[in-house]
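Undergrad: A structural model of the following input is requested.
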Amino acid sequence: MLHKTCTDLVQIKAQDTQRNPTTGQVTRKNNPKIDSQTCLSRTLIVGPSARVMLIKNIDLSDGLVNGVFGTVCKITFEGNVQFPKTILVNFDNDTIGRKLRSRSICFEPQFQQATPIDAVEDKVMTGGSRRQFPLRLAWACTIHKVQGLTLERAVVSLKRIFAAGQAYVALSRVTCEENLIIQDYSAKAFYSKPDIDISLQKMEPFIATPPAEITSTLKICLHNIQGLCQHMEDLKHDQRILSADIICVTETWLEQNTSVDSIEMPGWTFNHKLRSQSYHNMTQFQDLVNKRHGGVGYYHKDHITCNIIHMPCSDLEAIMFNVQPLNYNYIVLYKPPSYKLTLFKQNLALVMQHFNQLSGGKVIMGDFNDNALVSKSAENFMQQQGYTQIVSSPT
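TA: Okay, the predicted model is just below:
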């Protein structure tokens, strides 16, 4: 695949060093023994258009973590040195490496979205080290490597399934079944470990006894569901969530043509707002409107009276409602990662002017896509508006 796709291939030999145990002097030397002590390749052959995977954590907060995929777009050199200076990679998710790109200078417009990956050095227990780019060719990868990832589309081969649960892990990576291609299908690939089945049968059912209905209290649940249709069955069987009176959801990923039947739950009423219905300033938000996903909504039990409150034109993915007879008002909102926090706070402040004039209690909840452990900007803004943070630990 490498030679079919790429023409200008570059062979990058790792720079190995070894420490002399007698003199303590470090010298450059090929050391095959290092191979078993580091994930860095002895030789890396890549070129523009090569599919690669990052194999080391570089910056967790920037998404540059072991297992992310991308495409090489350029390899740069400095002077006559044969070892490259950097490799520019377009990652599949454009949010990966955003902070690193903002700190880097790029003079070529076609590479503005490319993230510069530098060589890293691994020190080994024998006293040596290896310097190499933390990349590996990855037109395909093992099921183990994609565990935990969410993919838009995938081609899965079931030919070499050798462990219980592997097939499930592979097939559950994609966001919709239309984007899944299965090769080498075999019913024998789907099986579970017998001892797990036995243990599950011995476990006592974890079904919480519904508490007696108390009209003076209300239980609210907020969940970033990342695809309501895709996780509808999970929602219907999660007793922790179903014990709530109102279930608020963000990132519903619903669209105009979504079937209402596919998101109904007996005994519950659902209201929601699509991403496409949330933005009106097309000059600023056209790109966001064109992107899929987003959206907010809430389920309430049929015996609870919930009334949607009309919001002023806000350019926010948000829905506002009132609950009677407790007379509490709620806003459920979602801020996409690409939505600048400064503009988000500005638009939210306009909505809160209207919201704060309502009688009764007030609660604002949602996913701000803001790391409160790093920045207090969003939290400080809410405090300035007279609100108190309820969440006390990372979610």
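Undergrad: CA only for contacts and neighbour counts going forward, please
TA: Fine.
Undergrad: pull out the buried residues from the longest helix seen in the chain.
TA: Assignment by DSSP state H gives helix 341-355 as the longest helix of the chain. Neighbour-count burial for helix 341-355 flags 341, 344, 348-349, 351-352, 355 (criterion: 16 or more other C-alpha atoms under 10 Å).
Undergrad: elements contacting that helix?
TA: With contacts defined as 3 or more C-alpha pairs under 8 Å, 6 or more residues apart in numbering; DSSP states H and E, helix 341-355 has these neighbours: helix 377-384.
Undergrad: the helix it packs on vs helix 341-355, what angle?
TA: Angle of helix 377-384 versus helix 341-355, following axes from the mean of the first three to the mean of the last three C-alpha atoms, to 10 degrees, is 20 degrees.
Undergrad: let's compare: structure for the following, please.
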Amino acid sequence: MWMLRGFSTFSGASGLTLNKSKSDIFFNGVPAGTISNILQVSGFHHGVLPFKYFGVPISSKKLTKLEGMKLIDKILARIRGWGARHLSYSGRLVLVQNYLWGGDADYKRAPNVNWVSCCLPKEEGGLGLKDAKVWNRALIGKYAWWLATKKDHLWVRWVSHVYMKGIEWSDYTAPSDSSWTWKKITHTLQAFKHAYVGNKWLDSDIPYTPQSGYDWLRTKHPKVNWRFLCWNSMNVPKTMFIFWAFMHRRLLTKDIMARMGFTADLTCDICANSNEDHAHLFYSCSYSVRCCSLLQQHLHITFSITDLVHWYSTSMLTGLQRRFIGACHVAMIYWIWMVRNEARVHSYVRRPEDVVNQILNDIHTRFLRLNLSVLHTKDLAWINSIHLT
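TA: As a prediction, the model looks like this:
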């Protein structure tokens, strides 16, 4: 009865109501008559151990691989459902490692760009995804901060009394007969002790957050000089993604496909004058050269596409003009790749003039969505000088 009164009080305070039809009660060493009375008064079902949650057995011991597969199967079933909807590359960023590249949860081919690179911040050449293993350790790192700073926290007091028994958390090692969960936690705590000076996280008074722990745990890489060109607000996700793969030289041009055993024909499907590789397709193919020339005539600039990143970093034009021109060239890389795929699959090549007109109109439309009232007259005059058809 006290338990039911506690549930009633909680429901009155929180507004949350217990669903008795989905609730079980478990007994151990209780007489059958008492069990019957409790079930009749409470309305709960009589639960039987062991029980399952989301199809996974609830146990104090480490789950076996077979027991965990039911939960994995549920996740994969949801992923396959996403795949059936033909998500774009940018949409697949929410999926797991192999699915990002293969479109199938059971896909076995190695990904085009290694997972470590995908999990780097965008400014370091990645996609800004989180490494799940590192992120999990960062979440566990919250326990280290509690142990270091929250001596009156109920969990800290319980752990100190039951497990640590007066030993400092930074010097503590879990006994061999501890549960696997506690061993995993204490193993992670040992990694975090190097980030504390005394009991201060990173020798400061700033509180610990999982994001700060993640940044401390992960391996840092130099910032890439094309980050502002790729993640320009005038770009759209599909052009950003293709340009990102382009900068990593991991688009599946025919030379790469040949090394993977997918094709023996290396001839460029657009110009048919040379073998297709990254340098030819985007820099020296007559079609690409023509697209770049037409685009730059409209934009009143001249530079080699191989110098795009350097030009973007050093140009003396205004920030908006550089963003507009950069977005046009990022879109051009995307469209060259699309035209290449159309030529390969359908033996059809769009006119360079049509591609350039499509690029300029798309970027100009995005430009018009900006707050024109705060734009400098110099930028407006420059935009109006671009001939659109």
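Undergrad: quick TM-score on the pair, please.
TA: After superposition, the two chains reach a TM-score of 0.24 (TM-score structural alignment, normalised by the length of the second structure), with 170 aligned residues with a C-alpha RMSD of 7.6 Å.
Undergrad: and the next helix or strand past the longest helix of the first structure?
TA: Moving toward the C-terminus from helix 341-355 of the first structure, the next helix or strand (DSSP states H and E) is strand 361-367.
Undergrad: elements contacting that next one?
TA: Using 3+ C-alpha pairs under 8 Å, 6+ apart, the elements in contact with strand 361-367 of the first structure are strand 220-224, strand 328-334.
Undergrad: list the buried residues in that strand.
TA: In strand 361-367 of the first structure, the ones that count as buried by 16+ other C-alpha under 10 Å are 364-367.
Undergrad: kindly reformat these as JSON lines containing distance to Val26 of the first structure.
TA: Output for the buried residues of strand 361-367 of the first structure, formatted as JSON lines (distance: C-alpha to C-alpha, whole Å):
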{"residue": "Ile364", "distance to Val26 of the first structure": "59"}
{"residue": "Met365", "distance to Val26 of the first structure": "57"}
{"residue": "Gly366", "distance to Val26 of the first structure": "54"}
{"residue": "Asp367", "distance to Val26 of the first structure": "51"}
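Undergrad: name the nearest of the residues you listed relative to Ile220 of the first structure.
TA: Within those, the smallest distance to Ile220 of the first structure is 10.2 Å, found for Met365 (C-alpha to C-alpha).
Undergrad: pick the most buried one from the helices and strands packed on strand 361-367 of the first structure.
TA: Of those, the one with the most neighbours on average (mean count of other C-alpha atoms under 10 Å) is strand 328-334, at a mean of 21.
Undergrad: what angle do that one and strand 361-367 make?
TA: 10 degrees.
Undergrad: now for strand 328-334 of the first structure, which elements pack on it?
TA: Partner elements for strand 328-334 of the first structure (3+ C-alpha pairs under 8 Å, 6+ apart): strand 246-250, strand 296-301, strand 317-324, strand 361-367.
Undergrad: how much space between Arg227 of the second structure and Leu217 of the second structure?
TA: Distance of Arg227 of the second structure to Leu217 of the second structure, given as C-alpha to C-alpha, to the nearest Å: 23 Å.
Undergrad: cool, and Arg344 of the second structure?
TA: Here Arg344 of the second structure is placed at a distance of 44 Å from Leu217 of the second structure (C-alpha to C-alpha).
Undergrad: and the strands in the stretch 1-150 of the second structure?
TA: Ranges of strands in the stretch 1-150 of the second structure, per DSSP state E, counting those that start in this stretch, are 24-25, 45-46, 52-53, 56-57.
Undergrad: single out the most deeply packed of those.
TA: Counting by mean count of other C-alpha under 10 Å, the most buried of the strands of the stretch 1-150 of the second structure turns out to be strand 56-57, with a mean of 16.
Undergrad: packing partners for that strand?
TA: Counting by 3+ C-alpha pairs under 8 Å, 6+ apart, strand 56-57 of the second structure packs on helix 65-83.
Undergrad: and the helix it packs on, what does it pack onto?
TA: Secondary-structure packing of helix 65-83 of the second structure (3+ C-alpha pairs under 8 Å, 6+ apart): strand 56-57.
Undergrad: if you set the cut-off to 6 Å instead, what comes out?
TA: Helices and strands touching helix 65-83 of the second structure, by 3 or more C-alpha pairs under 6 Å, 6 or more residues apart in numbering; DSSP states H and E: there are none.
Undergrad: tell me the buried residues in that helix?
TA: 76, 79, 82-83.
Undergrad: in a markdown table: those residues, plus distance to Gln211 of the second structure.
TA: As requested, those are exported to a markdown table (distance: C-alpha to C-alpha, whole Å):
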| residue | distance to Gln211 of the second structure |
| --- | --- |
| Leu76 | 27 |
| Ile79 | 26 |
| Trp82 | 28 |
| Gly83 | 30 |
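Undergrad: and the helices and strands packed on strand 328-334 of the first structure, which is most packed in?
TA: By mean count of other C-alpha under 10 Å, these have strand 246-250 as the most buried, with a mean of 25.
Undergrad: so it versus strand 220-224, what angle?
TA: 20 degrees.
Undergrad: quick one: strand 246-250 of the first structure to strand 296-301, angle?
TA: Angle of strand 246-250 of the first structure versus strand 296-301, following the same axes, to 10 degrees, is 160 degrees.
Undergrad: quick one: contacts of strand 246-250 of the first structure?
TA: For strand 246-250 of the first structure, the surrounding residues in contact (C-alpha atoms under 6 Å, 6 or more residues apart in numbering) are 220-224, 296-300.
Undergrad: next helix or strand past that strand?
TA: Next along the chain after strand 246-250 of the first structure, taking DSSP H and E as the criterion, comes strand 268-273.
Undergrad: now the angle from that next one to strand 246-250?
TA: Using the same axes, to 10 degrees: strand 268-273 of the first structure against strand 246-250 is 30 degrees.
Undergrad: my guess is Gln15 of the first structure contacts Arg131. True?
TA: Yes - in this structure Gln15 of the first structure lies within contact range of Arg131 using C-alpha atoms under 6 Å: 5.0 Å.
Undergrad: show me where the stretch 201-350 of the second structure has helices.
TA: 210-217, 227-230, 237-247, 254-259, 278-279, 286-299, 308-314, 319-346 (DSSP state H, counting those that start in this stretch).
Undergrad: which stretch among those comes nearest Thr34 of the second structure?
TA: Nearest of these (C-alpha to C-alpha): helix 210-217, 47.0 Å.
Undergrad: hang on, the earlier thing: just put the helices and strands packed on strand 328-334 of the first structure in CSV and tack on distance to Gln11 of the first structure.
TA: Converted to CSV, these look like this (distance: least, C-alpha to C-alpha, whole Å):
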stretch, distance to Gln11 of the first structure
strand 246-250, 46
strand 296-301, 49
strand 317-324, 48
strand 361-367, 45
